[in-house]
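J.: Pasting a predicted model and its sequence here:
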Amino acid sequence: MKVRQWSRDLGLGLRFAFAGGREGWFRVLLTAVGVGLGVALLLLTTAIPNALDVRHQRDEARLDYTYDQTHRPKGADTLVISDIDGSYHGADLRGRLVEPEGPRAPLAPGLSRYPAPGEMVVSPALRRLLDSGDGKLLRERLPYRVVGTIGEPGLIGSQELAYYAGAKGLASHINGWQTARIKEFGRPQASGSSSEGLDPVLFLLVLVVFVVLLMPVGVFIAAAVRFGGERRDRRLAALRLVGSDSRMTRRIAAGEALAGSLVGLVFGTVFFLLGRHLAGSAEVLGISVFPSYLNPSPALAVLVALAVPAAAVLVTLFAMRGVVIEPLGVVRTAKPARRRLWWRLLLPLGGLAMLAPMIGQGADNGDFNEYLVVGGVLLLLVGVTALLPWVVEAVVARLNSGGVAWQLAVRRLQLSSGSAARMVNGIAVAVAGAVALQMLFTGIEGDYTKATGKDVNKTQMQVQLQPGDALGPAAAKFAATKGVRKVTALGGFQVGDGSFNTEEGPKVQTSVTVADCASLRTVATLTSCHDGDTFVARGGDKEMDAQAAQLTKPGRKIFFNTTRGNVDGPDFRWSVPGGLRQVRAVADVNGNVSPGFLMTPAAVPHRMKSLISGQVYLSLDESVPDVHEYVRNTAARVDPMSDTQMWAATERSDKFTSIRTGLLVGAACVLALIGLSLLVSQLEQLRERKKLLSALVAFGTRRRTLSLSVLWQTTIPIALGLALALAVGLTLGAVLLKMVNATVGIDWASVLTMTGIGAAVVLVVTLLSLPPLVRLMRPEGLRTE
């Protein structure tokens, strides 16, 4: 019986929503837009796991393992491939040189054939870049003719910059780390998966990120189903007049909200499909996807489709508990009863109680309990939405004196503080979560960041040349490059007391450093130096000095390392000449002190010159625009297979960086939702007050005064909401830091930045709502048909 009554009343509410004329349709539209924006983001969230999985599968399918140490013979089914990855203006550039050695050479995903030498196939994004004015410097670096496009199966994102260029003679460069001979693409089954699970701290970070990003979405959906609540309640009063009781009235109201949520599901699906289509042309923080990646999990999509209408009904029933709808009006128009504080405090206290057992656990005591983590963070953030209406009501009740605009704003807030709090609830939750996450990221960043030991004040870039590249001419080309201040070119190889081509290898080894006199002075103290000189450097640790002393005795026969990657060369022995000058080794540009032989280019045996591996260290004038691109272009001219690296004082864990990037991408989407939903909410509130605004203008109130009053009505709740969000966010952040056993500290610059971003979103929304406000402030708004 009750089920039949509920279905009848909900159905009646659905009919009222769609048969209520222009007012009813407009309210349904407002609700649908608000709910639809939230649903679109929820669908996007459910699609993210699939998108990440597809990106991973695509990346795995094209793996070429150029660092494989297995030596393979040339055959009809082999391909020689070189990894020449780089970057351009901060964007990653995936590059490969390819040389098929037979008709059955494995074909890379996304290709129909391999380009011939001097040709290349490129990704669509790289083709657009090369055709644009921004790609001028990159075109100089890639002197190949574009003959095709890489298909979607060969790319991990729509904006990925990638190319395959044809080459010849690659087999002579096989070295086991950059160039290899392969028979297939993809991860070999024998190697298994190289990925490792997240440690407990990173797992906690992922959990908190998901809760913090999704919580504002739920808050906005809950607020959207209450759009137009005051007008709806006045309509429901008429139903009481014709005989419906209070429970039936609430169920009819829930039916109206259900109608808006159902239309919102349709809108959300449309918004998601539009966003899915646009995702193919967007890139956020270096991450891009193809539209086909964004397929929501069917189970999660069904969950969203069921949860949103159910939430609409429950939120409406809960909200109407404090509204008395009588046949002759709505009691809410009188001064509402004061809100109670005690039960609102139970929510954040309950959240702290759930998180408390894990304080001090750190990364050494197993995984964090995901249910307690999610529950505790949820209760703390829900506590913001519960406490904010009480805070707004308590503060505005004490605000009185002021100008006309101030008094209009304060009086409006005193009469409907709940509506004002609902509008800023989402932004407050988002800021509270962002502050807590920022504290957690800052607190554990040191555990996932380590110093490289590189002095970036002296050297900013390093170029690794291929064995055999002439150091002198290469150094001269870099010295002539625009923006390069100083060039230090150092080559080297190893020598030992036995052959490097045997399994046991030499027992005693030392290094040979090859450079001109100016560069040798960066690794040792030289009084005089001329091309053709050879020195013996001492000054490393005792063991290294002892090995160098054994191998630098005059007349000693030593072996040069003639191996190149996994290819062995014939042994080459050299007799140490007498009369070598002893010099003192000093710390080089990498901070290392290396005893051994120091040779100028003319002193190196001719047979060994093709085996010298060179490193070029560059000091740059970074005020020169595009100086890094000029260096990369020079490196490509010296040798297309040279490897250019930017120096950094620290390096960060890839997993930590990925989680942080995911947070920033998600936060950007949530902020966009916040802005759009706030704008819809603001327009709905202005529409509710259309006649009031028109009446005030008709009585002579200046439009400037009314505009200022609307600004105050937004500013006061958002200021209170941000203050509450700051308090809850700092508390949650401190608890999370205690959980991971990290020192509690506050990076006030980051915290205030997060708070400022939230305030800026509200300010932009308020400014965008001013033109509709001006149109509503007309005496003609009093006209009633």
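T.: Perfect, I can see it now.
J.: C-alpha from now on. contacts and neighbour counts both.
T.: Fine.
J.: What are the boundaries of the helices in the stretch 451-600 of the chain?
T.: When secondary structure is read from DSSP state H, counting those that start in this stretch, the stretch 451-600 of the chain shows helices at 471-479, 517-520, 542-551.
J.: And for the stretch 151-300 of the chain?
T.: 200-224, 229-241, 246-279, 298-319.
J.: The last one: which residues count as buried?
T.: Same thing as helix 298-319. Ala301, Val304, Ala305, Val308, Pro309, Ala311, Ala312, Val313, Val315, Thr316, Leu317 (16 or more other Cα atoms under 10 Å).
J.: Included below, for side-by-side comparison, is a second structure:
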Amino acid sequence: MTPRGGRRPRGRSRAWGWAHDLALGVRFAVTGGREGWTRALLTATGVGLGVALLLLTTALPNALEVRHQREEARTDITFNNEPIAEADDTLIVADVGTDFRDDTVRGRALEPEGPRAPLPPGLEEFPAVGEMVVSPALRELLESDSGALLRERLPDRITGTIAESGLIGAHELAFYRGAEGLAAHLEPSRIVRIDHFGAQRGPVDSDPVLVLLILVVFVVLLMPVAVFIAAAVRFGGERRDRRLAALRLVGADGGMTRRTAAGEAMAGAVLGLVLGAGFFLIGRQLAGTAKVYRISVFPSYLDPSPLLALLVGVTVPAAAVLVTLFALRGVAIEPLGVVRTAKPTRRRLWWRLLLPVAGLAMLYPMIGQGRGNGDFNQYLVTGGVVLLLVGVTALLPWIVETVVARLGAGSVSWQLAVRRLQLSSGTAARMVNGIAVAVAGAIALQMLFAGVDDDYTQSTGRDVTWAQMEVVLPSEVALAPAAGKLRDTEGVKAAHAFSEGYLGDRAMTPDLVTMMTVGDCTALREIAELPSCGDGDVFAVRGAEWDAGADVGKLVEPGRKLYLDPAYERVAGLAVPWTVPRGVKAATPRDGLLPGIDRGGFLVTPKAMPAALAPALTGHTYLRLDESLPDVRERVRNTAVAIDPLAQPLDWAATERQGRFDTIRTGLFVGAACVLALIGASLLVSQLEQLRERRKLLSSLVAFGTRRRTLSLSVLWQTAVPIALGLVLASVVGLTLGTVLLKMTGTPVAVDWAGVLLMTGIGAAVVLVVTLASLPPLLRLMRPEGLRTE
């Protein structure tokens, strides 16, 4: 202890004095008896939850990189596979993946052509025909009752399990099956011959808007974590102030007492680092059993970057010291007490407004830049968003103090709550700061995602009222019987079958290309207006959108030789010749029903199609489903695979979203789920700490006859008033930030009020659940025994 007056012996530096005072605070934290340990554990728990999420965040880059490497290592089918000759080191791979309900099942059929054929990552040997090797998650699904329909589609005997090196996630559904006769079906997009696995992906062009989305997502997800850590190190503030007054009584000066308090907070933060590391290790193991928005990882993926982990380890204790010193800057700690019970000085507004104004000033230079004027400045974006969100934490205490000072009469529970808020509005604001920051960021992101969604969502041109599924059949499969089986599948209302191919004016690199569609008259009338139709007729459709660049009139000349499935560059086609017959009738297209375009070119009835054309045509059956029947799509997929293992069932959708945009959106949902879990846990810890602080007061009120129902309602009011104010402020800041971000991307500003209400509702629901969860401890504290003291 330093002598009275705070003077230190000569020869000792200022740094030594800081170290001595901080160490004294650490001693108080660890030797303060049960009270001290309880306070330290509460602080450590709050800090630890935040640290665990920060460590998880630092591990995400490595997890994404490992997933990327695993995906690259097993890459087999690409759209630029070079044709290679059969050899003893080649393997034919067919994409036989499928969908099961909302999950994608990655599947490959393998046919080794020699003893040195490359083995896929995760396999020890090739499965034989009739056998398959599956991922652990797929094995579990196939063996469960819920996987019965999928088991019909994958009847092969399971002989092994794919190792972790061949999977990108613990819950990935994947299989390899043995096959034969694949060489006759080679096609560049689905069945290829390879001599190695793995492909180096080329550089991906950066999209400034996607980079902006990633930056904002990370800032919005991490800011609530930082706010909660800052709030956690201030647990036990009132009891700490009484201890500081005792220090002043034995001779410590004001600076020393503040540094001692900072040391006590630092001890809790360091203990929080230990707990956070433990929470992270537990969560890391649980990650192997979790699946969030269809994303899963192996625990080994979640290795934090050593540099980032070190940064967290240094920053958290340092932040605990700085936050404590900042919190005590306006507190007069005297030997006989802390001057905080008197009427506090009103909070100043001007400097609190500077934070969001500065944030807007940093973002302003990029307004209107869009994606056409280069990348957004990452430092200005990050700094601007951080300052705007920090502005929420700065403004909320002032708003709460100002509003509760004007609240007046009401029920007893209301008066108890209002009086408590008037005495400690700062504590109430700290409890909901994290929620307010999270909601503000969520509203801004929701506006940004909704605003740019159209840029990354494209119409497929498919009429999903006409058909909901399509089944593509290999050329050797007879179309009519296959269509009959699909039509007879339970839940299928109608099936329209066509054989389709492309015609060119030359066998190699044609200049004019159009389509040939073969079907009966009933089917052809679905895609074109026909004057009259009988089996043996041929029609030419003019004016179709797809044929806008082709002079169909020249192609329709009788006797002209066209080539079905012509060859393009390196991709070899069959180039089957077809002579245009006489008597071709004219037809007009119907608006696009089939994929993406209205159907043009030649429409041919079955009797008019020469048998030589069959190998160059692909069968397509378009199905209208009874969507009210459960698992109707699974039944269709089962029928398709029963017709031919290489049949390809496809789901129809009116729109499709760009993959990278969808990945960022999914990452946001996963991160938001983690942050919401942290918010709930941290709020509960904070609420319990507040109740512990007021234990004697609650016991006194009960002892004097106050009803427990009244006290419970007062606690609810104490939470409801600050959260209501916080959500209003979060909505204003979120709408402002969302508007600025939309203007930065050059997107028209529009507010999805339903989304705003959803975000605020989620925030309010989390607080309500936490408050209800804290009622049982509250009832236990409201006992006269709580007046007992040691």
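T.: Structure's in. What do you need? This one's a predicted model, so the numbers in the text were calculated from it and none came from an experiment.
J.: what's the TM between chain one and chain two?
T.: The TM-score (TM-score structural alignment, normalised by the length of the first structure) is 0.96; 777 aligned residues with a Cα RMSD of 2.0 Å.
J.: a markdown table please, covering the helices of the stretch 451-600 of the first structure and showing mean neighbour count.
T.: As requested, the helices of the stretch 451-600 of the first structure are arranged in a markdown table below (neighbours: other Cα atoms under 10 Å):
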| stretch | mean neighbour count |
| --- | --- |
| helix 471-479 | 18 |
| helix 517-520 | 18 |
| helix 542-551 | 17 |
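J.: Can I get the ones you listed in TSV including distance to Lys507 of the first structure?
T.: TSV is the format used below for the helices of the stretch 451-600 of the first structure (distance: least, Cα to Cα, whole Å):
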stretch	distance to Lys507 of the first structure
helix 471-479	30
helix 517-520	27
helix 542-551	9
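J.: so which of those helices gets nearest Leu782 of the first structure?
T.: Closest to Leu782 of the first structure of those, according to Cα to Cα: helix 471-479, at 76.7 Å.
J.: mean distance, the closest one to its aligned residues in the second structure?
T.: Taken against the second structure, helix 471-479 of the first structure registers an average deviation of 1.0 Å after superposition, with mean Cα distance after the TM-score superposition for the first structure.
J.: Which part of the second structure matches that helix?
T.: Using TM-score structural alignment, helix 471-479 of the first structure corresponds to residues 479-487 of the second structure.
J.: What is the distance between that stretch and the centre of its chain?
T.: 40 Å (Cα atoms, centre = their mean, to the nearest Å).
J.: Closest one to Val242 of the first structure out of the buried residues of helix 298-319 of the first structure, please.
T.: Leu317 (21.2 Å).
J.: That closest one maps to what in the second structure?
T.: In the second structure, Leu317 of the first structure lands on Leu325 (TM-score structural alignment).
J.: Figure out which of the helices of the stretch 151-300 of the first structure is closest to Met544 of the first structure.
T.: Here helix 200-224 is closest among the helices of the stretch 151-300 of the first structure (Cα to Cα), at 40.0 Å.
J.: Just tell me the aligned range of that closest one in the second structure.
T.: The aligned range for helix 200-224 of the first structure in the second structure is 208-232, by TM-score structural alignment.
J.: same question, stretch 717-725 of the first structure
T.: Taking TM-score structural alignment, stretch 717-725 of the first structure hits residues 722-730 over in the second structure.
J.: Give me the residues contacting that stretch.
T.: Applying Cα atoms under 8 Å, 6 or more residues apart in numbering, the contact partners of stretch 722-730 of the second structure are 392, 396, 399-400, 428-429, 432-433, 435-437, 439-440, 760, 763-764, 767.
J.: With stretch 616-627 of the first structure instead?
T.: 89, 458-465, 475, 482-490, 589.
J.: Spit out the contact partners of the alignment partner in the first structure of Asp455 of the second structure.
T.: In the first structure, the residue matched to Asp455 of the second structure (TM-score structural alignment) is Asp447. Listed by Cα under 8 Å, 6+ apart, Asp447 of the first structure has no contact partners.
J.: any idea how far Asp447 of the first structure lies from Phe656 of the first structure?
T.: Taking Cα to Cα, to the nearest Å as the measure, Asp447 of the first structure and Phe656 of the first structure are separated by 10 Å.
J.: Repeat that for His173 of the first structure.
T.: Relative to Phe656 of the first structure, and taking Cα to Cα, His173 of the first structure is found at 35 Å.
J.: Can you tell me the residue that sits opposite Arg27 of the first structure in the second structure?
T.: Using TM-score structural alignment, Arg27 of the first structure pairs with Arg39 in the second structure.
J.: so its match makes contact with Gly237?
T.: No - counting by Cα atoms under 8 Å, Arg39 of the second structure sits too far from Gly237 to count as a contact (9.7 Å).
J.: Without its sequence neighbours, what residue ends up closest to the counterpart of Val435 of the first structure in the second structure?
T.: Aligned counterpart of Val435 of the first structure in the second structure: Ile443 (TM-score structural alignment). Residue nearest to Ile443 of the second structure in three dimensions, not counting chain neighbours: Gly734, with 5.1 Å by Cα to Cα, 6 or more residues apart in numbering.
J.: element containing Arg96 of the first structure?
T.: Assigned by DSSP states H and E, Arg96 of the first structure belongs to strand 91-100.
J.: mean per-residue distance, the helix or strand following that strand to the second structure?
T.: Next in sequence after strand 91-100 of the first structure, counting helices and strands by DSSP H and E, comes strand 119-122. By mean Cα distance after the TM-score superposition for the first structure, the fitted strand 119-122 of the first structure averages 0.6 Å away from its aligned residues in the second structure.
J.: The second structure: matching residues for whichever helix or strand comes after strand 119-122 of the first structure?
T.: Moving toward the C-terminus from strand 119-122 of the first structure, the next helix or strand (DSSP H and E) is helix 124-131. Under TM-score structural alignment, helix 124-131 of the first structure corresponds to residues 136-143 of the second structure.
J.: cool, and stretch 369-388 of the first structure?
T.: Residues 377-396 of the second structure are matched to stretch 369-388 of the first structure when aligned by TM-score structural alignment.
J.: quick one: contacts of the longest strand belonging to the first structure?
T.: Counting residues, the longest strand found in the first structure (DSSP state E) is strand 484-496. Contact partners of strand 484-496 of the first structure, identified using Cα under 8 Å, 6+ apart, comprise 471-472, 475, 478-479, 506-516, 518-520, 551, 558-561, 611-621, 627, 631.
J.: now the match of helix 124-131 of the first structure, how far from the chain's geometric center?
T.: That offset, for stretch 136-143 of the second structure, works out to 25 Å (Cα atoms, centre = their mean).
J.: Which parts of the stretch 1-150 of the second structure are helices?
T.: Using DSSP H, counting those that start in this stretch, helices in the stretch 1-150 of the second structure cover 14-30, 33-73, 136-142, 148-153.
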